[in-house]
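[1] Got a sequence here, can you model it:
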Amino acid sequence: MSVTLEIRPRRQFREFLESKKRWCCLVVHRRGGKTFSSLQKLLLRALTHKRPGPPTRYAYIAPTQAQAKDIAWGYLKSFTWQIPGVSINESDLKVTFADGMTVRLYSGENYERMRGLYFDGVVIDEPEDIDPMAWPSVIRPCLSDYRGWAIWIGTIKGKKGQWQRYVDAAADGDWFSLLLRASESGIIPEDELEDLRKGISADVFRQEFECDPSVGRTGAIYAKEVGEAEAAGRVREFSPDKGALVHTAWDLGSPENTRVVYFQRVGPWLYIVDHDTGLRLTTAERVAHMMAKGYAFGCHCLPHDAASRRPGGLSFVEELASAGLENVRVIPRTDDPERRINRMWGMFPNIWFNEPRTRDLRVSLENYRRRVDGASAAVMSEIVHDWASHDADAFGYIAEAEMAGIVSENLPRLGAGKRGARVRVSLGRGDL
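    Reported below is the predicted structural model:
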């Protein structure tokens, strides 16, 4: 028995389906059909691609497992259920074909689950909501064995992330790129677009339906302040001031999710000099990694749970001390994240970021946000706890450490004659 599968793409996506390029980036308005068309292409490539070796393997990756199931699982089953020999596994969200080929749905929030696998191709949906470390540390290496391909699809949330990927792809002959705005695509009828405009804010419409990068991410907490720091020239490469101690602020989690922000206080200025993220290190290895930086360390400021006993019987504070890290301090417990957010907002005009050592931190700060109501698009008070919140919490603990008196706002320079001495800090070209 043979089955003929006929793929009928929307005309707006035909060139995309016909493209043979390894890398693709699609910026498409809401309800434009980007997930549907990307799964069509995934199956077209999967069913026509043959190679020696183990069975081919493909993945669709969404920010969460619930999103992957809600958005893509129904499409995938409807596309494949009539193919002879196909097995559909509801619990694993996996389709297995008669020759052993598999297509599986994955969660970006648990991207470590993909570590060590191989893929012949992946679709990454809404990459703005997935930890940016997922691509370089896990997903991209999974494509190396068989020169697999990747399709990035999503709306945009500002001028970075998916929008910058599209801009770069449009200028790179090795990439296929597609931009579809609702006012130009013809997919949503004009009368429906007009009704949408009446029901949501102008900014939300411009971002979600017109793919306008000038609109910042809805609910963003620090994005405006990071943008202002960049515009003011406070994001640049510099060396730590040798006359001031380097302190650290931490957010604790699994080894990969433990984040460390390195900072200095010099007069009124707060210098963010370094940042650790995505490190799979034991406690001893982490301390050795920190010491190898050669900084003159001051206080290491950890959240209250660092004092809790761990499975081995020691607290994390004790483990760090055993590994040779001195002056570890625990910040008193607080249940008010708004307090540190407000404090950091007030400090931002005096914050400098060392480029490029704080690049991942700044991406997280730009994506740290409050939840947005899906129906009304209203910004809620609840903070979204995802990949970006780990870095943002570590950053915010700087404020908590200062408010607790662990780190002084005007720490004397090492060797300075007295507090309040004139500060002159070299930052490459030009001085402060």
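[2] Every contact and neighbour count from this point should use C-alpha atoms.
    Fine.
[3] surely Tyr222 meets Glu366?
    Yes: the criterion here is CA atoms under 8 Å, and Tyr222 meets it with Glu366 at 5.7 Å.
[4] higher neighbour count, these two?
    For Tyr222 versus Glu366, neighbours defined as other CA atoms under 10 Å are more numerous around Glu366 (24 against 20).
[5] Would you quantify the distance from Pro255 to Arg286?
    Separation of Pro255 from Arg286 (CA to CA, to the nearest Å) stands at 9 Å.
[6] what's the answer for Asn410, then?
    Applying CA to CA to Asn410 and Arg286 gives a distance of 29 Å.
[7] The two: which is more packed in?
    The residue with more neighbours, out of Asn410 and Arg286, is Arg286; 18 against 14, by other CA under 10 Å.
[8] quick one: the more buried one is in a helix?
    Yes: counting by DSSP: H, G, I helix; E, B strand; the rest coil, one finds Arg286 located in a helix.
[9] Identify the residues contacting it.
    Going by CA atoms under 8 Å, 6 or more residues apart in numbering, Arg286 touches no other residue.
[10] so Tyr58 touches Met114, yeah?
    No: with contact defined as CA under 8 Å, Tyr58 does not count as touching Met114 (11.5 Å).
[11] Of these two, which one has the most company?
    Higher neighbour count among Tyr58 and Met114: Tyr58, with 26 against 17, using other CA under 10 Å.
[12] Spit out the contact partners of Arg280.
    So Arg280 contacts 255-256 (CA under 8 Å, 6+ apart).
[13] one more to put side by side:
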Amino acid sequence: MAKIRLPNEWQPRPYQRAAWDYLERGGKHAELIWCRRAGKDETALHRTAVASFERIGTYWHMLPMAAQARKAIWNAVNPRTGKKRIDEAFPEAIRRKKNDQEMYIEFVNGSTWQVLGSDNYNAMVGAPPVGIVYSEWALSNPASKAYLRPIIAENNGWQIFITTPRGKNHAHTTYQGAKSDPDAFAQILTAVDTGQYDAEKLIKLRAEYVRDFGEAMGNALFDQEFMCSFESPILGAVYAREIRDAAQRVMRVPYDPSKPVHIFWDLGRADKTAIWFAQLGPFEYRVIDYLEGVGKHIGEYIPDLQAKRYVFGDCWLPHDANNELLASQRTVAQQLRDAGFKVRTVPKTSIDTRIEAARLMFPLIYFDEQKCAVGLDALNNYRYAVDEETKQFSTEPLHDWASHAADAFGYMAIALREPKPQKLQQPKNPRTMINPGRIAPGYWM
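    Now for the predicted structure:
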């Protein structure tokens, strides 16, 4: 039987050595913000191969979406060698079984490794993992970490987060957290740090980005991908300007017991349900809370709502809530009415209409910085996809982990929008107005 030395025919490059040494010493939490083509997945795969024979257990390599996993990892070919990356990291001699459909490998010592999507984290079955790689973490569902972290902690396992930045979203938050943790490893490696490209090549690459995307966006993308800048906006972000302008209105926004709390839903089936909580002030909206869940039926949300001890006003549901069933014989609207909620439905509208209404509403909103943090992260990551060949944006935003919070937010904007006046009453140049909810002047702060 052939002897295999792990890592298999591979050694970390000089700039990868610090991270590799940390993990080899038994490090449990690494945040690797490395530039494009710096070998993030390659390093993680080889480290997982070694770990699988240091400790028998279950190991996962997670992409943002399950649909990406096959192309990005399972079938990915190393352009320098012409070999599949999984064959390089996990040679056949160390495998007992391979399942192509499940993208699953069992090793001869009993450890297992699988490629998965963080968009479906709550549906994963089998033994709990002892090691997880979050690839493209900045684009992944941050709820996956919150869900899996207790499992990793209980198993004394490890987590590696690898990504290039996508604005100051959850990846920036976890990187900053690791920087302040003496037991964690946090590192930013730019294209200058790695030495992969000389100055002339970097100048040429920047020029190509500017040519393809225009000066502002091209420079921002180059800085994001090669300089690992968290300052660059997320490409295609729907509410980039609105969230930037709202920065001073993200603060502590306390619940006012004298005013009802209106709730606005986006309903999921197998995926996420999202709920925003808002109170109406004089010429403003106070968004005081946000709640989301995955794979739960409506009956499971009712105790969560009641536990908040708010005085509820209107309960706004999507237009199809009277038809939609979530693991029940009664409609969503019926279940909530039976629980005592005053149910109303948002009229059917297009995504573009909801986005425009939300943009008009944004300047009037104050967000609670703690209770709305998860929802705001989703709004920040709500984006149009970009075709890598044509450089064109998709006609509708990407449907991923961020879209549910954004849809509920859009329904809120439609529900609170000022009704259009009768045709005879319309001025010559009508403008869409936001219903302030009160006519008295003044501010709550």
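[14] need the longest helix for structure 1.
    helix 387-403 (DSSP state H).
[15] Mind giving me the packing neighbours of that helix?
    For helix 387-403 of structure 1, the packing partners by 3 or more CA pairs under 8 Å, 6 or more residues apart in numbering; DSSP states H and E come out as strand 246-251, strand 259-266, strand 297-302, helix 337-347, helix 359-367.
[16] again, 7 Å this time
    strand 246-251, strand 259-266, helix 337-347, helix 359-367 (3 or more CA pairs under 7 Å, 6 or more residues apart in numbering; DSSP states H and E).
[17] I'd like these written out as a markdown table, with distance to Leu180 of structure 1 added.
    Shown next, in a markdown table, are these (distance: least, CA to CA, whole Å):
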| stretch | distance to Leu180 of structure 1 |
| --- | --- |
| strand 246-251 | 39 |
| strand 259-266 | 37 |
| helix 337-347 | 36 |
| helix 359-367 | 23 |
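[18] Cys142 of structure 1 is nearest to which of those?
    Closest of those to Cys142 of structure 1 is helix 359-367, at 21.6 Å (criterion: CA to CA).
[19] which residue lines up with Ile398 of structure 1 in structure 2?
    Counting by TM-score structural alignment, Ile398 of structure 1 corresponds to Met412 in structure 2.
[20] Tell me, how many residues neighbour Trp163 of structure 1?
    With other CA under 10 Å as criterion, Trp163 of structure 1 counts 23.
[21] That one contacts Gly154, doesn't it?
    No: contact status for Trp163 of structure 1 versus Gly154: not in contact, 9.3 Å apart, counting by CA atoms under 7 Å.
[22] quick one: the strands in the stretch 51-200 of structure 1?
    Applying DSSP state E, counting those that start in this stretch to the stretch 51-200 of structure 1 gives strands spanning 57-62, 87-89, 94-96, 102-107, 121-125, 149-154, 175-180.
[23] and those strands as TSV, adding distance to Thr282 of structure 1?
    Rendered in TSV, the data for these read as follows (distance: least, CA to CA, whole Å):
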stretch	distance to Thr282 of structure 1
strand 57-62	29
strand 87-89	36
strand 94-96	34
strand 102-107	25
strand 121-125	30
strand 149-154	32
strand 175-180	39
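[24] Trp276 of structure 2 - how many residues pack around it?
    25.
[25] What sits closest to the residue nearest the centre of structure 1 if chain neighbours are left out?
    With distances taken as CA atoms, centre = their mean, Asp131 lies nearest the centre of structure 1, 3.1 Å away. Spatial nearest neighbour of Asp131 of structure 1, excluding adjacent residues (CA to CA, 6 or more residues apart in numbering): Trp387 at 5.2 Å.
[26] what's the counterpart of the one you found in structure 2?
    In structure 2, Trp387 of structure 1 lands on Trp401 (TM-score structural alignment).
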